[in-house]
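Asks: Got a sequence here, can you build the structure:
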Amino acid sequence: MTGAAHRIRLAAAALAACLAAAPPRAVAHPHIFVDGGVDFVIGDGSQLTALEVTWIFDAFETLYMLAAAGHAPTTVGALADAAQRDLIQELGDWPEDFAGSAHLSIDGQPISLDRPTGFAVDLIDGRLRLTFLRRLANPREIKARRVEVGFYEATYFYAFTVTNPPRIRGSSDHCMAEVKRFNPDTGLVVLQSTLFDLDREETPEIANVGALFADRVVLQCG
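Replies: Next comes the predicted model:
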């Protein structure tokens, strides 16, 4: 047996053990738990031009995706080139109706973003990290305006949490970004419990339900 085949067998065995011991969330709603965050790319004249988005999958989902693709980490805990290519192809193939996780608004008005580009993937402390760029269809002047990004997926299939402090790239003078954590009230706690009872094949009846549980990143430039 080759070293690569041995590692894949070990990954598959570990995955089977994880599945056997998985908590109820594996068959509840949401199904996939992702940390990460959003950075802002600002051009000349306080023009917001793009968002840089980071997803960090939990260790269980990382192991599942690697095993499903027939890959395993190298002996130093990194990803081989072939694994990076395969995962970028898989994770970058978004359905047309998938809006992603970064929902931008300026002064309360939704702003459209181009399809994602510049996908990169690596392995950090046993967790898969995906980064990509979402350009604004039209760059926007943001001086003295409230810029907000909701970090969520509309159907709540994915549960996103902002764990990375937001960074500002480019002309960042007099700009400040901060995270506004989701803080559930009693009604949302009850709704979360109801959603948790949905199985993997069910979709919440509430449109854009993920927005109700979203962490948000707010950017303000003086």
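
Asks: rest of the way, CA atoms for contacts and neighbours
Replies: Noted.

Asks: same for the strand of greatest length in the chain, what does it pack against?
Replies: As assigned by DSSP state E, the longest strand anywhere in the chain is strand 127-141. Under the contact definition 3 or more Cα pairs under 8 Å, 6 or more residues apart in numbering; DSSP states H and E, strand 127-141 sits against strand 47-57, helix 59-68, strand 117-124.

Asks: any idea how far the residue nearest in space to the middle of the chain is from Q220?
Replies: The residue lying closest to the centre of the chain (Cα atoms, centre = their mean) is W55, at 3.6 Å. Between W55 and Q220 the distance, using Cα to Cα, to the nearest Å, works out to 23 Å.

Asks: hmm, back to that, what residues of the longest strand of the chain count as buried?
Replies: 127-136, 139-141 (16 or more other Cα atoms under 10 Å).

Asks: Same list, those, but as CSV with distance to G187 please.
Replies: Supplementary listing: those in CSV, determined by distance: Cα to Cα, whole Å:
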residue, distance to G187
R127, 33
L128, 34
R129, 33
L130, 33
T131, 34
F132, 34
L133, 35
R134, 33
R135, 35
L136, 34
P139, 37
R140, 36
E141, 37
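
Asks: this one as well, want them side by side:
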Amino acid sequence: MKLKAAFYGLLLAAGTAAPAFAHPHVFVDARLEVVADDDGNVTALQNVWRFDEFFSSSVILDYDANLDNQLTGDELTDIGETVRQSLAEYNYYTQITADGEDVKLAKPDVIHADMVDGQLLLFFAARPENPLPLSGHLTFGVYDPTMYTAIDFRNDSDLVTQGDAFDKCTKTVLRPDADEILSENANSLTDAFFNDPTDMSKLFATKLDITCD
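Replies: Just a heads-up that it's a prediction; the model follows:
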């Protein structure tokens, strides 16, 4: 098994197809740091993802080439490169909107992988494909559009900004009310859960909401 796009590997290993899912099978604790330069442009979104122990143990089984029950060196490099290639079509789960329009990300130069206390960690910088000035209404979030992976920001302090250019902006962490979303979208959610990917996942995602002069 390899880390497939949208982390379908657990099901692929069992010989099943990868349909859309109505609930997550992989759980991630995340941190996001949005970086801007002195010219007022967003230059990077620094991501840190820590995966749940069950998924992490399956990754050890699949990538432990020397069978020493741990991941080091080329094994970790292989994981990072697999994710870098496979998540391109999902914009690396890292979502930006500028005045309501989706912003495309360039492929990261590298995704670093590590294994700490039995949990897989991924570190990488996502960068806008084109210059992105700090102006108008911007949102930054990390979520899986297939709803296979649940990405959680445990604390508001896990979504932060870096750079003096943000001083002209107001920043808010938005945490949607799941019950309210389910109630308001009851008629469309059932069909959405059977589409891959589904736009409905963004309704449930925690986001950093920024408005700049």
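
Asks: TM-score for the pair, please.
Replies: For these two chains in superposition, a TM-score of 0.71 is obtained (TM-score structural alignment, normalised by the length of the second structure); 187 aligned residues with a Cα RMSD of 3.4 Å.

Asks: coming back round to it: could you identify the residue of the second structure that aligns with the residue nearest to the centre of the first structure?
Replies: Alignment note: W55 of the first structure maps to W49 in the second structure; criterion TM-score structural alignment.

Asks: do the same with Y64 of the first structure
Replies: Under the alignment defined by TM-score structural alignment, Y64 of the first structure corresponds to S58 in the second structure.

Asks: Check L87 of the first structure too.
Replies: So L87 of the first structure corresponds to I79, using TM-score structural alignment.

Asks: which secondary structure element contains its match?
Replies: In this structure, I79 of the second structure sits in helix 73-86 according to DSSP states H and E.

Asks: And the match of L87 of the first structure, how far from A98 of the second structure?
Replies: Between I79 of the second structure and A98 of the second structure the distance is 32 Å, computed by Cα to Cα.

Asks: Those two - which one has more neighbours?
Replies: A direct count of neighbours by other Cα atoms under 10 Å for I79 of the second structure and A98 places I79 higher, at 22 against 18.

Asks: Show me what the helix or strand following the helix holding I79 of the second structure is packed against.
Replies: Helices and strands here follow DSSP H and E; after helix 73-86 of the second structure, the next one along the chain is strand 94-98. Under the contact criterion of 3+ Cα pairs under 8 Å, 6+ apart, strand 94-98 of the second structure touches strand 136-142.

Asks: and the nearest residue to W55 of the first structure once chain neighbours are set aside, what does it touch?
Replies: Counting by Cα to Cα, 6 or more residues apart in numbering, W55 of the first structure lies nearest to G36, which is 4.6 Å off, once chain neighbours are set aside. Shown in contact with G36 of the first structure (Cα atoms under 8 Å, 6 or more residues apart in numbering): V53, T54, W55, I56, F160, T161, V162, T163, N164.

Asks: what do we get in the second structure for G36 of the first structure?
Replies: That one, G36 of the first structure, aligns with A30 by TM-score structural alignment.

Asks: Sounds good, over and out.
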